[in-house]
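**Student:** Quick one, what's the 3D model for this:
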Amino acid sequence: MGEFELIRRFFAAAPCAQGGEGVALGIGDDCALLDVPSGEHLAVSTDTLVAGVHFPDPCDPFLLGQRALAVSTSDLAAMGATPLAFTLSLTLPAADEAWLQAFARGLNHMAQACALRLVGGDTTRGPLSLGMTVFGRVPRGSALTRAGAQPGELLCVGGSLGDAAGALPLVLGERVAAASIAKPLLARYWSPQPQLELGLLLRGKASAALDISDGLLGDCGHIAKASQVALHIDRTRLPLSEALLSLGGRQAAEQCALSGGDDYRLAFTLPERHLADVQAHWPDVAVIGRVAIGEGVHLYDEQGGELSLPERGYQHFGPSRD
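**Tutor:** Here you go, the predicted structure:
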């Protein structure tokens, strides 16, 4: 099966590739054409997912298709952008029809859930990797960015943290757990749900935001640096799921929440006057700390004593731990 036959059979014919609002020209030409209304910006984000680094290989291709698009779409949520379209660059060791069919189904499932249209991409032979570029639109002056947090504001997250990190040993087959524990954790790893509606809700309210992909401590450090403030996190206020607590106890759950990656929840700073309105529409939003004068991220215990920071989130080119 050639490259163009592969594209035609498994991707161009998918429901998510049939065009729609904002897509003037999709798959089949040298470029896609997107319509962006006057007064709006085009939000663009690119992610690369490599087998053995970002996901285990082998793995279920349906789940991989869902996950690959979800983690990229989470960047649109973090900017308060409305999803528009995406492209896929797919590097495959071989054109396995059963694998491609399952992957395309998972990809289409997430695309339709997020109202995204597949408008192009590329395929090539090589070690398995996925390149996703997502496009969204946001009114000028309304995009959420990492800069803008002000001392005195609240530091919030969009829901429970650490579940995907807790699931990783289960994904890798390093341990087992009862179904009542494993199922919700594995769902958070393989089917993260981009918090698109929360991102839209935060426009005009949140002063800074991002999605948590590489761990709470590390990602909050980006807000602190961009906003030139300090972020104070109260360890006792971390939202932890019952499944994560049951898996390994509170200390392990806190470590997952603070340093584990792949949460894809939004972390944001918020003037206190907006909290009631945001929680009325999104009850899972939790206040975990405050913005302060200073720099960096600081962690405190229940008595208000500052704690040493545990190891931060994953870095591809960080210092060796050997």
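**Student:** C-alpha from now on. contacts and neighbour counts both.
**Tutor:** Noted.
**Student:** which stretch of helix or strand covers the closest residue to residue 78 other than its chain neighbours?
**Tutor:** Spatial nearest neighbour of residue 78, excluding adjacent residues (C-alpha to C-alpha, 6 or more residues apart in numbering): residue 210 at 4.7 Å. Assessed by DSSP states H and E, residue 210 sits inside strand 208-211.
**Student:** Specify the next element, helix or strand, located C-terminal of the one helix or strand residue 75 maps to.
**Tutor:** Per DSSP H and E: residue 75 is located in helix 61-79. Per DSSP H and E, the first helix or strand lying C-terminal to helix 61-79 is strand 82-92.
**Student:** Would you mind pulling up the elements that the next helix-or-strand element following that next one packs against?
**Tutor:** Downstream of strand 82-92, the next assigned helix or strand under DSSP H and E is helix 97-113. Using 3 or more C-alpha pairs under 8 Å, 6 or more residues apart in numbering; DSSP states H and E, the elements in contact with helix 97-113 are helix 61-79.
**Student:** so the helix it packs on versus strand 82-92, what angle?
**Tutor:** Computed by axes from the mean of the first three to the mean of the last three C-alpha atoms, to 10 degrees, the angle separating helix 61-79 from strand 82-92 equals 140 degrees.
**Student:** Next, the structure of the following sequence, for comparison with the previous one:
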Amino acid sequence: MPALDVAGEFETIETLLRPLAHPEWGRGLVDDVAVLPSRPGYDLVLTKDAIVEGVHFLPDDPLDTVARKLLRVNLSDLAAKGAEAFGYLLACAWSERCGWPEREAFAAGLAQDQARFGVFLMGGDTVKTPGPAAFSLTALGWVPAGGAVSRAGAEAGDLVFVTGTIGDGLLGLQAARGQLTLDPERLAFLIDHYRQPTPQQDFAEVIAAHATAAADVSDGLVADLTHIANASGVAIDLKLDSLPLSAAARAWFEARVDPQAALEDLATGGDDYQIVFTAPARLVETLRREADRRRVRLTLLGEVRVGAGVTVSYGGRPLTPGRAGWTHG
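**Tutor:** Got it, this is the predicted structure:
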């Protein structure tokens, strides 16, 4: 195990990370632990994600956006469970390119999003690595006791909904790599989504109150729906014709020669960090009202039936996508 840069480690903690700590539970980062009081009537929900340079973010991505993406992808997981986020634990493996200015940028990105999403740093660790840089975050949230929404509650007759738009993560990665030809404003939108996706925190309360099953769209819409279908022991019909697209994704889509293949790519690309969920059909109007009140785009994508797996259709015809979504193998 390589030796730690002790001076750099403790200066990083003291100067950059301690200001992010929870004023009480994080113990000012002067201890090796965080101590959380119990919250009567609530369950503690935890989730953990790691991101690695060259896999989840590009080597030239600014570290403030890397930090914000790391926090946001975890907050997306909590939102899909109906949980209210309040804190996180952080581990940083700084590579040689992570000098003091880069570490300052990383901490500044966290500070901006802490203020936006109402969360605090609870503790963690920092080390150095010959590379690539890697960061891991464990997010913590509260949900009313017994109320966390799993992947396993979908029932035949439920409808399938998704928040926001699908495909911007895939196109954003391509835009960041210089692989897309669109106008500069749309390219900037897609790159920003890839680097800084927006978790649907405001919709978590609706998920907790009305969803029978839910997942955040990280691996790809088809893959994450498959997780729900398998966990719930049901079949899910997904209509690609209904896939919600942003204006930037729509512009890209309209230039495609094969619209079916294009929609398959968007539905399996991943990195969208929306919430896909199932709910009883009788709640359609309620869900639409709640979405409108929160200014969240909500799209009806399909339905749940007796059976197994996910059936994808386009133009009323079933099809088999070449892949379901992203996998690390």
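**Student:** Could I get the TM-score for this pair?
**Tutor:** TM-score of the superposed chains, computed with TM-score structural alignment, normalised by the length of structure 1, equals 0.92; 312 aligned residues with a C-alpha RMSD of 1.6 Å.
**Student:** What is the mean deviation of the strand holding residue 210 of structure 1 from its aligned residues in structure 2?
**Tutor:** For strand 208-211 of structure 1, the mean distance to aligned residues of structure 2 following superposition is 0.4 Å (mean C-alpha distance after the TM-score superposition for structure 1).
**Student:** Where in structure 2 does that strand fall?
**Tutor:** Aligned by TM-score structural alignment, strand 208-211 of structure 1 falls on residues 213-216 of structure 2.
**Student:** same question, stretch 151-167 of structure 1
**Tutor:** If you align by TM-score structural alignment, stretch 151-167 of structure 1 falls on residues 156-172 of structure 2.
**Student:** Quote the end-to-end distance of that stretch.
**Tutor:** For stretch 156-172 of structure 2, the first-to-last residue distance is 35 Å (C-alpha to C-alpha, to the nearest Å).
**Student:** again with stretch 322-329 of structure 2
**Tutor:** Terminal-residue distance, stretch 322-329 of structure 2 (C-alpha to C-alpha): 16 Å.
**Student:** for that stretch, the distance to its chain's centre please.
**Tutor:** 17 Å (C-alpha atoms, centre = their mean, to the nearest Å).
**Student:** now what about that stretch, what contacts it?
**Tutor:** Applying C-alpha atoms under 8 Å, 6 or more residues apart in numbering, the set of residues contacting stretch 322-329 of structure 2 from outside is 219, 220, 221, 222, 223, 267, 268, 269, 270.
**Student:** quick one: the helices in structure 1?
**Tutor:** Taking DSSP state H as the criterion, structure 1 contains helices spanning 3-7, 61-79, 97-113, 163-171, 179-190, 196-202, 216-227, 242-248, 250-259, 275-281.
**Student:** Need the winner for burial among the ones you listed.
**Tutor:** Looking across these with neighbours counted as mean count of other C-alpha atoms under 10 Å, the highest average goes to helix 61-79: a mean of 25.
**Student:** Check the mean deviation of it from structure 2.
**Tutor:** Averaged out, helix 61-79 of structure 1 is 0.9 Å away (mean C-alpha distance after the TM-score superposition for structure 1).
**Student:** matching residues in structure 2 for that helix?
**Tutor:** So helix 61-79 of structure 1 sits over residues 63-81 in structure 2, by TM-score structural alignment.
**Student:** for stretch 98-113 of structure 1, same thing?
**Tutor:** So stretch 98-113 of structure 1 sits over residues 101-116 in structure 2, by TM-score structural alignment.
**Student:** Now do that stretch: distance to the chain's middle.
**Tutor:** So, by C-alpha atoms, centre = their mean, the centroid of stretch 101-116 of structure 2 is 18 Å from its chain's centroid.
**Student:** I figured residue 176 of structure 2 was touching residue 189, is that so?
**Tutor:** No - between residue 176 of structure 2 and residue 189 there is no contact under C-alpha atoms under 8 Å: 10.6 Å.
**Student:** what residue of structure 1 matches up with residue 41 of structure 2?
**Tutor:** Per TM-score structural alignment, residue 41 of structure 2 is aligned with residue 39.
**Student:** mind listing what its match touches?
**Tutor:** By C-alpha under 8 Å, 6+ apart, the neighbours of residue 39 of structure 1 are 139, 140.
**Student:** ok, now how distant is it from residue 216 of structure 1?
**Tutor:** Taking C-alpha to C-alpha, one finds residue 39 of structure 1 at 33 Å from residue 216 of structure 1.
**Student:** Residues in contact with the match of strand 208-211 of structure 1: which ones?
**Tutor:** 76-77, 79-81, 149-154, 207, 224-225, 228, 273-279.
**Student:** If we use 6 Å, what do you get?
**Tutor:** With contacts defined as C-alpha atoms under 6 Å, 6 or more residues apart in numbering, stretch 213-216 of structure 2 is touched by 77, 80, 149-154, 273-278.
**Student:** so what's residue 107 of structure 2 closest to, chain neighbours aside?
**Tutor:** Residue 107 of structure 2's closest residue in space is residue 16 (C-alpha to C-alpha, 6+ apart), at 5.9 Å.
**Student:** Next, count neighbours for that neighbour.
**Tutor:** Applying other C-alpha atoms under 10 Å, we find 18 residues neighbouring residue 16 of structure 2.
**Student:** aligned partner of it in structure 1?
**Tutor:** Match for residue 16 of structure 2 (TM-score structural alignment): residue 10.
**Student:** Next, report how far stretch 286-303 of structure 2 is displaced from the centre of its chain.
**Tutor:** Distance, centroid of stretch 286-303 of structure 2 to centroid of chain: 19 Å (C-alpha atoms, centre = their mean).
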